[in-house]
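**Q** generate a structure from the sequence data that follows.
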Amino acid sequence: MTTETRPAGPRLNEVAPAFDAPTTHGRRSLEDYRGKWLILFSHPADFTPVCTTEFIAFAKRQDEFAALNTELLGLSIDSHYSHIAWVLNIKEKFGVDVRFPIIADLNMAVAQAYGMIQPGASDTAAVRATFIIDPEGVLRAMVYYPMNAGRSVAEIHRLLVALQTADENKCAMPENWTLGDEVIVPTPATPDAALARASEGYNTVDWYFSTRAL
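**A** This is a model prediction of the structure:
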């Protein structure tokens, strides 16, 4: 009986794997993004329909991400010149200017470090993986999509806002939380605190479930 050895991928709430790679905007390293949030996202290939829709969606919302102190960085296992040609094609055919850099990961170094290569899908193409990295270089969220289903850029934006808001307010977010919704108050850690919760002025359903407005 043999056991398959799986490569160690990135892990949440640990420092994201370092990289230094060529992009359409020159070389970029993880350290270049210190002090900013970073959304690093991979796609299977240039000049493919699903990937094109995703890049258009990211490009259209780039200014919204920038307003949240967040940079975008794409990646695929295509050449630098393929990326350039694809960006120009998107501009010509769809009227959308892709202004964020795209890593040319021909040696698959970044893709392997981030677990973007999933053998069940392909050994030579990165799946639709999205990583949210905070200003300290810590990986805060990662989302994987299959080859044949495009990701939701709106959901990635919502998740980023939720992470930033949770950090700022020391709280948690309920399902599908958006700005303006109430947030979840941290659960009491002792029996005495649980007994006192109902009198603390929150919207309390039970001792373990309380919400408040921001």
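**Q** every contact and neighbour count from this point should use C-alpha atoms.
**A** Noted.
**Q** strands along the protein, start to end?
**A** In the chain, the segments counted as strands under DSSP state E are 20-23, 26-29, 37-42, 70-76, 102-104, 128-133, 139-145, 183-184, 203-206, 209-212.
**Q** out of the ones you listed, flag the one nearest D63.
**A** Of all the strands of the chain, the one in closest proximity to D63, counting by CA to CA, is strand 70-76 (9.2 Å).
**Q** residues near F47, how many?
**A** 15 (other CA atoms under 10 Å).
**Q** quick one: the helices in the protein, in order.
**A** If you assign secondary structure with DSSP state H, the helices in the chain sit at 49-60, 62-66, 80-94, 109-113, 153-169, 191-196.
**Q** so for D167, which of the strands of the chain sits nearest?
**A** strand 139-145 (11.0 Å).
**Q** kindly reformat the helices of the chain as JSON lines containing distance to L214 and mean neighbour count.
**A** As requested, those are arranged in JSON lines below (distance: least, CA to CA, whole Å; neighbours: other CA atoms under 10 Å):
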{"stretch": "helix 49-60", "distance to L214": "28", "mean neighbour count": "18"}
{"stretch": "helix 62-66", "distance to L214": "21", "mean neighbour count": "16"}
{"stretch": "helix 80-94", "distance to L214": "40", "mean neighbour count": "16"}
{"stretch": "helix 109-113", "distance to L214": "38", "mean neighbour count": "19"}
{"stretch": "helix 153-169", "distance to L214": "8", "mean neighbour count": "16"}
{"stretch": "helix 191-196", "distance to L214": "21", "mean neighbour count": "12"}
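**Q** alongside the first, I'd like the structure of this one:
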Amino acid sequence: MTWVVLFSHPSDFTPVCTTELGRIAVHQPEFAKRNAKCLAHSVDDLKSHVHWVNDIKSYCLNIPGEFPYPIIADPHRDLAVLFGMLDEEQKRDAEIGKTIRALYIISPDHKVRLSMFYPMSLAMSFKYCHDEILRCLDSLQLTDKLKVVATPANWTPGTKVMILPDVTDEEADRLFPKGFDKVSMPSGVNYVRTTENY
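**A** The predicted model follows:
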């Protein structure tokens, strides 16, 4: 079952969007390692997308081979409205009807598990955002697999996870036979338990 990273951009032939789509294309192998497919969305038509992809490939010279993911053509902005990027009234105005920058991570059961929204004037920082998208994918996939853990602030793969509060210590002993740590809190409530044995 495949995960999907769907990201939307205001329109074709815009300088900021060109850099963003190029960065995702360059890092496509990292998404493939996580069984995730990338899918772009823009409110322009298919012919426009074809010409824009050529520009992106020309600008971002290190895109390996063919352009690695499709771009949805949404000239009537119907998907943009369905995904909450535009209001129904906005979609008829060509200038206002450009979408915000949005990113969704969709799990194999077709549920939106994470969303990020940026205004038209602000590009995603793919130096950091790329790592964050992959970190989020890793966390979602891990917590789906284990069911009884959550990932703390600044978590990265291989570091400690937190055992959910509704898991008893006895259950945690059974689920994590190599052990877990209890963090003492001033309140006396021992609700923080961590493990790297997962």
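**Q** any idea what the TM-score is?
**A** Comparing the two superposed chains by TM-score structural alignment, normalised by the length of structure 2, the resulting TM-score equals 0.80, with 174 aligned residues with a CA RMSD of 2.3 Å.
**Q** can I get the helices of structure 1 in CSV with distance to I133 of structure 1?
**A** Listed next are the helices of structure 1 as CSV, based on distance: least, CA to CA, whole Å:
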stretch, distance to I133 of structure 1
helix 49-60, 17
helix 62-66, 13
helix 80-94, 23
helix 109-113, 14
helix 153-169, 10
helix 191-196, 34
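**Q** nearest to R212 of structure 1, out of these?
**A** helix 153-169 (11.0 Å).
**Q** once aligned to structure 2, how far is that closest one on average?
**A** With mean CA distance after the TM-score superposition for structure 1, helix 153-169 of structure 1 departs from structure 2 by a mean of 1.1 Å once superposed.
**Q** that helix to helix 49-60, inter-axis angle?
**A** Note on geometry: by axes from the mean of the first three to the mean of the last three CA atoms, to 10 degrees, helix 153-169 of structure 1 and helix 49-60 are set 40 degrees apart in direction.
**Q** so where in structure 2 does helix 153-169 of structure 1 end up aligned?
**A** Across structure 2, the stretch matching helix 153-169 of structure 1 (TM-score structural alignment) is residues 130-146.
**Q** what residues does the matching stretch touch?
**A** Under the contact criterion CA atoms under 8 Å, 6 or more residues apart in numbering, stretch 130-146 of structure 2 has outside partners 24, 30-31, 34, 105, 113, 149-151, 155-157.
**Q** now, of the residues you listed, which are buried?
**A** For the contacts of stretch 130-146 of structure 2, burial is judged from neighbour counts taken by 16 or more other CA atoms under 10 Å, and it is met by 24, 31, 105, 149-151, 156.
**Q** of all the helices of structure 1, which one is nearest K36 of structure 1?
**A** Judging these by CA to CA, what sits closest to K36 of structure 1 is helix 62-66, at 9.5 Å.
**Q** show me what that closest one is packed up against.
**A** In this structure, helix 62-66 of structure 1 packs against strand 70-76, with contacts taken as 3 or more CA pairs under 8 Å, 6 or more residues apart in numbering; DSSP states H and E.
**Q** what's the closest of the buried ones among the contacts of stretch 130-146 of structure 2 to P70 of structure 2?
**A** Sorting those by distance to P70 of structure 2 puts I24 at the head of the list, at 11.7 Å, by CA to CA.
**Q** which position in structure 1 aligns with the closest one?
**A** Taking TM-score structural alignment, the alignment pairs I24 of structure 2 with F58 from structure 1.
**Q** skip the chain neighbours and tell me the closest residue to that match.
**A** V153 (6.4 Å; CA to CA, 6 or more residues apart in numbering).
**Q** could you do V98 of structure 1 as well?
**A** Closest to V98 of structure 1 by CA to CA, 6+ apart is A59, at 5.3 Å.
**Q** distance of the one you found from I184 of structure 1?
**A** From A59 of structure 1 over to I184 of structure 1 the distance is 32 Å, taken as CA to CA, to the nearest Å.
**Q** repeat that for L40 of structure 1.
**A** Relative to I184 of structure 1, L40 of structure 1 is positioned 28 Å away (CA to CA).
**Q** likewise R212 of structure 1?
**A** As defined by CA to CA, R212 of structure 1 lies at a distance of 7 Å from I184 of structure 1.
**Q** could you do I56 of structure 1 as well?
**A** 34 Å.
**Q** for R151 of structure 1, same thing?
**A** 27 Å.
**Q** go on, V205 of structure 1?
**A** From V205 of structure 1 across to I184 of structure 1, the span is 11 Å (CA to CA).
**Q** of those two, who's got more company?
**A** I184 (21 against 10).
**Q** ok, now which ones touch the residue mapped onto the more buried one from structure 2?
**A** I184 of structure 1 maps onto M162 in structure 2 when the alignment is built from TM-score structural alignment. Contacts for M162 of structure 2 were tallied using CA under 8 Å, 6+ apart; they are 149-152, 192-195.
**Q** check contacts around the residue lying closest to M162 of structure 2 once chain neighbours are set aside.
**A** For M162 of structure 2, ignoring the flanking residues on the chain, the nearest one in space by CA to CA, 6+ apart is T194 at 4.4 Å. For T194 of structure 2, the set of contacting residues under the criterion of CA under 8 Å, 6+ apart consists of 160-163, 180-183.
**Q** give me the buried subset of the residues you listed.
**A** Neighbour-count burial (16+ other CA under 10 Å) applied to these gives 160-163, 180.
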